[in-house]
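Trainee: The following block contains a protein sequence and its predicted model.
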Amino acid sequence: EKQERLRSEVRSVLPEKLGDFTPNVLDNIPYLRACIKESLRIYPVSVGNMRVPQNDLILSGYRVPKGTWVSMISSTLQSDERFFLRPLEYLPERWLRTDETISEEGVRSLKPSNPFVYLPFGFGPRICLGRRIIDLEVGLAMARLVRNFKIEFNYPTDKPFKGMLINMPNIPLKFKLTDIE
């Protein structure tokens, strides 16, 4: 259902199978961006972020001396019902500004309860330098794949990744791609 909705959106900007992308094409397919964000929420690339503060600071009432390693294990936060309603469901609609298939109140309730719970590329001055390139490359690749293929994964997905510094595949990732016109 989600893939068909995404394919319909992509075809509106890329009607021909081998058509060229125009500048700013990703601005016109918000559901694609929502699908990518939701995928990164459910299966984040890394388990979290680590920082070493250069000055003493207070976090949630605790004094953290400068030079102390501070970790935020966001992968656990992103599957916590306190921060995301229905956290184990793949619901790209939670990232859309409005969605006609869910009432505005319903979409608002799906959004994260805190904007700092979801930070796949970090935040502030230490944000990932490659974020814009990654957004562009992943967006264009996914648009082309979804436009041209029906994508299936017909295997059990129990514990598909193992957590290391970054999440690594724990099972063979055998996708079935069926050509579509």
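Mentor: Cool, got the structure.
Trainee: contacts, neighbours, all on C-alpha from now
Mentor: Fine.
Trainee: quick one, strands of the protein?
Mentor: Remark: strands assigned in the chain by DSSP state E are 49-51, 57-59, 62-64, 70-72, 149-152, 161-163, 167-169, 176-179.
Trainee: Contacts made by the third one with the rest, please.
Mentor: In this structure, residues lying in contact with strand 62-64 by CA atoms under 8 Å, 6 or more residues apart in numbering are Asp56, Leu57, Ile58.
Trainee: one step back: including distance to Val138, could the strands of the chain go into TSV?
Mentor: Below are the strands of the chain laid out as TSV (distance: least, CA to CA, whole Å):
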stretch	distance to Val138
strand 49-51	21
strand 57-59	34
strand 62-64	37
strand 70-72	25
strand 149-152	16
strand 161-163	19
strand 167-169	17
strand 176-179	17
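Trainee: now the longest helix anywhere in the chain, how far from the chain's geometric center?
Mentor: Of all segments of type helix in the chain, defined using DSSP state H, the longest is helix 131-148. Distance of helix 131-148 from the chain centroid (CA atoms, centre = their mean, to the nearest Å) equals 12 Å.
Trainee: this is the other structure I want to compare:
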Amino acid sequence: MGSLKEPPRLAGGSFAAWSRDRLTTARRGAAECGDVWQLEPGVYVAATAGACEDVLHRARDFPKASSPLFPPLRPASRAPTSEERARAHAARMRGLRPQAVVARTGEIAAGTARLAERWPTDRDVEVLPLVRHTLAEVGVRYLFSEDAPALLPFAAQLFLARELLALPSRWVWPSWIPTPARRFRTRQQVAFTDALRPVVRRRRSPGPLGDDMLGQMLQPSPRHGPLPEQAVLDTLPGITVATFEAPSRAAGWILLHLARYPEAADRVAAEAALLPADPAATTGEHLENLRYTRALVREVLRLHPPSWLLTRQAGHRTELAGYGIDAGSTVLVCPYTAHRDAREHPDPDRFRPERWLDDAGSDDAGSDDAGSSAGPGAFLSFGTGPHGCEGAALAMETLTLLTAGTARRLHLSEPSGPEAAYRVTTFVGLATAGLRLRATSRPGAVPHALR
């Protein structure tokens, strides 16, 4: 392995060029250098589908850095052991497994339908705050059911703390320095935990634990008994924000595509018209019939993955795509360019939801490329391997129902005029900051409140 050469260095590549335009630099690196390329000494980019999947599956060779967004608070009593933290993670995953998500489809559909109900029509509206509030309600209710309204304001403050921590800075401060943003995060984390603690204690008193994710975490293990309170509390701030942060970024791109591709939006609306009049009556069987809607969501996530760049470190000297990677090197995994790998996705820059349908060729009958799709390729919007997104099933169902419910009720369009309606941001994730769209009522759509 010592004889393996380094990945090629991108001509003119540097952190300065990267900071100016990350997406353009990433695409140029993939086009000019191939599977893996070097940005600066000790910093490499896995650019194509095969290289990205290799890194994400080899967790021992390329471990994920241990830097949680909300580090465990220092409890007054004993801190949870590593085994208790692992048990808390396993319990949390039970509440996020696909079967658990499908069982609550009606609740999720009712929550996502509120976006169209709240959207002011016939004027330009900034989309992301409206989307984020709706998805925060859906996510927090999924976690905490009837206790969600009391916890939602604290979840909003956790999100604000996340945003402040993500602001670009000229300096990278060591994790132990209590910067103002970190102090604010700690205050909001303490406030959220203090609000959640009485909920946990009340549910553990005689009575039902609940069938939400918190209830799953409070179920005693036959072998170990109940989880310690602090192990439950430590694991929830991060997952609370995660239920709506990345999905809100994804929803911005999806709504933009509904505005730009009205024929696709009409096809989604036609599928959605077959859903129950009352969104709360929606079931997993109804969801299975939203085939084109789900394909559209996947296609938007392929083109604009909200987590477009993932960071790993080489735990030891190893090999990647035929190149030598030194121990301690940073490897940036780039789903954004992997999804534009023409070997995986023919005509990769084209928005074509049909590529995700089983009968992709027949859906394009009459077009000049009918039958050209080679079938679904790599899809890394939720990661893959041991550290794939825990909430992938919840995110995909939520986005599918949000897309269907919005297209069923509304026609979307971009504002007219020479100025761009949004700006692309890449520092935390790929987002449509400042996105403004106009909604008009779709003919024949009856407001849910009048049904």
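Mentor: Thanks, I have it. Please read these numbers as outputs of a predicted model, since none were measured by experiment.
Trainee: what's the mean gap between the longest helix of the first structure and the aligned bit of the second structure?
Mentor: Compared with the second structure after fitting, helix 131-148 of the first structure deviates on average by 1.4 Å (mean CA distance after the TM-score superposition for the first structure).
Trainee: residue ranges for the helices of the stretch 251-400 of the second structure, please.
Mentor: For the stretch 251-400 of the second structure, helices defined by DSSP state H, counting those that start in this stretch occupy the ranges 262-272, 284-288, 291-303, 335-338, 360-363, 392-409.
Trainee: right, so of the ones you listed, which gets closest to Val125 of the second structure?
Mentor: helix 392-409 (14.5 Å; CA to CA).
Trainee: tell me what that closest one is packed against?
Mentor: helix 98-102, helix 105-112, helix 114-118, helix 245-260, helix 262-272, helix 291-303 (3 or more CA pairs under 8 Å, 6 or more residues apart in numbering; DSSP states H and E).
Trainee: what range in the first structure does it sit on?
Mentor: With TM-score structural alignment applied, helix 392-409 of the second structure matches the range 131-148 in the first structure.
Trainee: Go through that stretch and flag the buried ones.
Mentor: Neighbour-count burial for stretch 131-148 of the first structure, counted by 16 or more other CA atoms under 10 Å, picks out Gly139, Met142, Ala143, Arg144, Val146, Arg147, Asn148.
Trainee: out of the residues you listed, who's nearest Asn24 of the first structure?
Mentor: When those are compared for distance to Asn24 of the first structure (CA to CA), Gly139 comes out closest, at 11.2 Å.
Trainee: Please pull up the equivalent of Glu93 of the first structure in the second structure.
Mentor: Per TM-score structural alignment, Glu93 of the first structure is aligned with Glu354.
Trainee: what's near enough to touch the closest residue to that match other than its chain neighbours?
Mentor: Distances taken as CA to CA, 6 or more residues apart in numbering put Ala360 closest to Glu354 of the second structure, at 5.0 Å, once the chain neighbours are dropped. Contacts for Ala360 of the second structure (CA under 8 Å, 6+ apart) come out as Glu354, Gly371, Ser373, Gly375.
Trainee: number of nearby residues for the second one?
Mentor: Other residues near Gly371 of the second structure number 16, with proximity taken as other CA atoms under 10 Å.
Trainee: Hmm, Leu357 and it touching each other?
Mentor: No - with contact defined as CA atoms under 8 Å, Gly371 of the second structure does not count as touching Leu357 (11.7 Å).
Trainee: count of neighbours near Ala150 of the second structure?
Mentor: 14.
Trainee: if I line the two up, what does it land on in the first structure?
Mentor: Checking with TM-score structural alignment, Ala150 of the second structure has no match.
Trainee: Pro276 of the second structure versus Ala150 of the second structure, what's the distance?
Mentor: 30 Å (CA to CA, to the nearest Å).
Trainee: Also Leu301 of the second structure?
Mentor: Counting by CA to CA - Leu301 of the second structure and Pro276 of the second structure are separated by 27 Å.
Trainee: And Asp341 of the second structure, by the same measure?
Mentor: Using CA to CA, one obtains 39 Å as the distance from Asp341 of the second structure to Pro276 of the second structure.
Trainee: Neighbour count: these two, which is higher?
Mentor: Asp341 (23 against 13).
Trainee: just checking, that one touches Asp349?
Mentor: No - the criterion here is CA under 8 Å, and Asp341 of the second structure misses it with Asp349 at 9.5 Å.
Trainee: Wait, a strand at Glu163 of the second structure?
Mentor: No - counting by DSSP: H, G, I helix; E, B strand; the rest coil, Glu163 of the second structure is not part of a strand but helix.
Trainee: ok, now which ones touch it?
Mentor: Shown in contact with Glu163 of the second structure (CA under 8 Å, 6+ apart): no residues.
Trainee: what do you get for Thr22 of the first structure?
Mentor: Contacts of Thr22 of the first structure by CA under 8 Å, 6+ apart: none found.
Trainee: What is the equivalent residue in the second structure for it?
Mentor: The alignment partner of Thr22 of the first structure in the second structure, by TM-score structural alignment, is Thr283.
Trainee: Could you measure from the aligned partner of Ala295 of the second structure in the first structure over to Arg144 of the first structure?
Mentor: In the first structure, the residue paired with Ala295 of the second structure is Ala34, using TM-score structural alignment. For Ala34 of the first structure, the distance to Arg144 of the first structure (CA to CA) stands at 16 Å.
Trainee: same thing with Gly163 of the first structure?
Mentor: On the measure of CA to CA, Gly163 of the first structure and Arg144 of the first structure end up 29 Å apart.
Trainee: Hmm, Ser362 and the match of Glu93 of the first structure touching each other?
Mentor: No - the criterion here is CA under 8 Å, and Glu354 of the second structure misses it with Ser362 at 9.1 Å.
Trainee: helices and strands around the longest helix seen in the second structure, which ones?
Mentor: Longest helix in the second structure by number of residues, with DSSP H as the criterion: helix 180-204. For helix 180-204 of the second structure, the packing partners by 3+ CA pairs under 8 Å, 6+ apart come out as helix 148-166, helix 229-234, helix 236-242.
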